[in-house]
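> Structure for the following, please:
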Amino acid sequence: MAEGDSYEVLEPKPENIERAADCLQEGRLVVAPSDANMGLAVDPHDIDAIDRVYKVKQRDRSKPLTLMFHDPSDWTEYGSVPDADVMNGFVEAFWPGPLNIVVNRQDVFPDELVGGMETISLACYENPTWRAFVEHAEPIAMTSANISGEADGQLVDRGMAEEHVGEAVEYIIDGGPHETTQSTTIIDLSDTSDPSVLRQGDISVSQLNDVRDCF
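Next comes the predicted model:
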């Protein structure tokens, strides 16, 4: 375990991951690895903690956080789409993995989490440290662990996370190097009759269309 000015860096051991998960559920913030950027994690039910995320990131409050969970099939607890077969096709093909899917939100989280929007971004990643963490703390909300607009197109690594948000977090879980080359792909399935790609990452439009030719 290493120490920063106001945080501790934890090796991804089971006891440390459980400790960080407990901390998150007490309303504090944790940095953890994901399938792309190091992420700033928060309890999605805790309005005060969500407020701290927006403040430390200097993030526009109209930009929602992403909701994350361990089991791909759990998406129905948090969102809905007009045609579930479309959603399930992408879930089965790419989750766990670096794909965020925007769906219509279920009314189970505060408006502050999603900027008052009627949709919510869902993710289920494959990074083993992330999976161990979210299994203890799920669901969690997450955003990249950097000041908004200052990543300059690069993935947020531990060094950037420490520099940008270290003073605001309790723990940083060291998850090792990224396996992806860019931020996650994001698709919008809130209207399955007119789906769209909001951002292309390592999962390409061609790969998406191999599952369902709709982009």
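> only C-alpha atoms for contact and neighbour calcs from this point on.
Noted.
> ok, the nearest residue to residue 68 once chain neighbours are set aside - how many residues close by?
Nearest in space to residue 68, with sequence neighbours left out and distances taken as C-alpha to C-alpha, 6 or more residues apart in numbering, is residue 123 at 4.9 Å. Applying other C-alpha atoms under 10 Å, we find 25 residues neighbouring residue 123.
> Alongside the first, I'd like the structure of this one:
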Amino acid sequence: MYDEVNKALETLKRGGLILYPTDTVWGIGCDASHPDAIDRIYKLKKRADSKSLICLVSDFKMLNQFVEEIPEVAYDILKYAAKPTTIIYDDPIRVAENLIAEDNSLAIRVTKDDFCTKLLRKLRRPIVSTSANISGAKTPRSFKEISPEILEGVDYVVNLHRTKKTAAPSAIIKLTKDGKVTVIRE
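Purely as a prediction, here's the structure:
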């Protein structure tokens, strides 16, 4: 696994795109502070750049470094969530401008996947994580369902968990600074 972490890390550091297994589905990723790489993801997915992308962080400490103020309820939601849960936070900081939604928010998930956690800790910045499909197409449930267009459009494909079925996409919750909770996807 360490060899795969290092190969993915080198790709991310030079502004490249990776295809990688996450705690939910296979994802297309890049360094969340690299605007050109983020643009490439939008183009590869044929996705409108007005539609937000999700980022992964390794732990609460990293989360605190990239969100201005985290509502206290976020910690309870994440602690007791039965499945991987992405929270949309107000006022993200230290990420590329083209990653931030028009309402000045960003979707972030604290990953529990071993590979992702190791990679994030080495990069020391969030990684974009969007499903490995063309926008509007079905989310692949396994590596073999990923289209050739996606496979050819990334710079590095992580060689782990290629035979494993993936989990469902994460739950998504919007959480405003004043503590208002809205469930976007269960």
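> list the contacts for the residue nearest to residue 68 of the first structure?
By C-alpha atoms under 8 Å, 6 or more residues apart in numbering, the contact set of residue 123 of the first structure is 66, 67, 68, 69, 98, 99, 100, 101.
> Off-centre distance for the host helix or strand of the last one?
Translated: residue 101 of the first structure. Here residue 101 of the first structure, judged by DSSP states H and E, is contained in strand 99-105. When distances are taken as C-alpha atoms, centre = their mean, to the nearest Å, strand 99-105 of the first structure is centred 11 Å away from the chain's centroid.
> what does it correspond to over in the second structure?
Alignment of strand 99-105 of the first structure against the second structure: residues 85-91, by TM-score structural alignment.
> contacting residues around the residue positioned nearest the centre of the first structure?
The centre of the first structure sits closest to residue 142, judged by C-alpha atoms, centre = their mean, with a distance of 3.9 Å. For residue 142 of the first structure, the contact set (C-alpha under 8 Å, 6+ apart) comprises 39, 40, 41, 42, 65, 66, 67, 68.
> hey, where'd the strands end up in the first structure?
2-3, 8-10, 30-32, 39-42, 66-68, 79-80, 99-105, 119-123, 140-144, 171-173, 185-188, 196-199 (DSSP state E).
> Where does the fifth one end up in the second structure?
Using TM-score structural alignment, strand 66-68 of the first structure lines up with residues 54-56 of the second structure.
> Same question for the last one.
The counterpart of strand 196-199 of the first structure in the second structure, counting by TM-score structural alignment, spans residues 182-185.
> quick one on the thing from earlier: mind listing residues that contact the strand holding residue 101 of the first structure?
78-81, 118-125, 184-191, 203.
> follow-up on the earlier one: please pull up the equivalent of the residue nearest to the centre of the first structure in the second structure.
In the second structure, residue 142 of the first structure lands on residue 129 (TM-score structural alignment).
> Also residue 88 of the first structure?
Mapped onto the second structure by TM-score structural alignment, residue 88 of the first structure lines up with residue 75.
> swap in residue 159 of the first structure?
Using TM-score structural alignment, residue 159 of the first structure sits opposite residue 144 in the second structure.
> Tell me how far that match lies from residue 1 of the second structure.
20 Å (C-alpha to C-alpha, to the nearest Å).
> now do residue 169 of the second structure
23 Å.
> The two: which is more packed in?
Per other C-alpha under 10 Å, whichever of residue 169 of the second structure and residue 1 has more neighbours is residue 169, with 21 against 11.
> Next up, the contacts around that one.
Counting by C-alpha under 8 Å, 6+ apart, residue 169 of the second structure touches 24, 25.
> change it to 10 Å
22-26, 83-86, 130-131, 139, 141, 185-186 (C-alpha atoms under 10 Å, 6 or more residues apart in numbering).
> Now, of those, which are buried?
22, 23, 24, 25, 26, 84, 85, 86, 130, 131, 139, 141 (16 or more other C-alpha atoms under 10 Å).
> Find the nearest non-adjacent residue to the last one, please.
Pointing back at residue 141 of the second structure there. residue 166 (5.2 Å).
> what about that neighbour, how many neighbours?
18.
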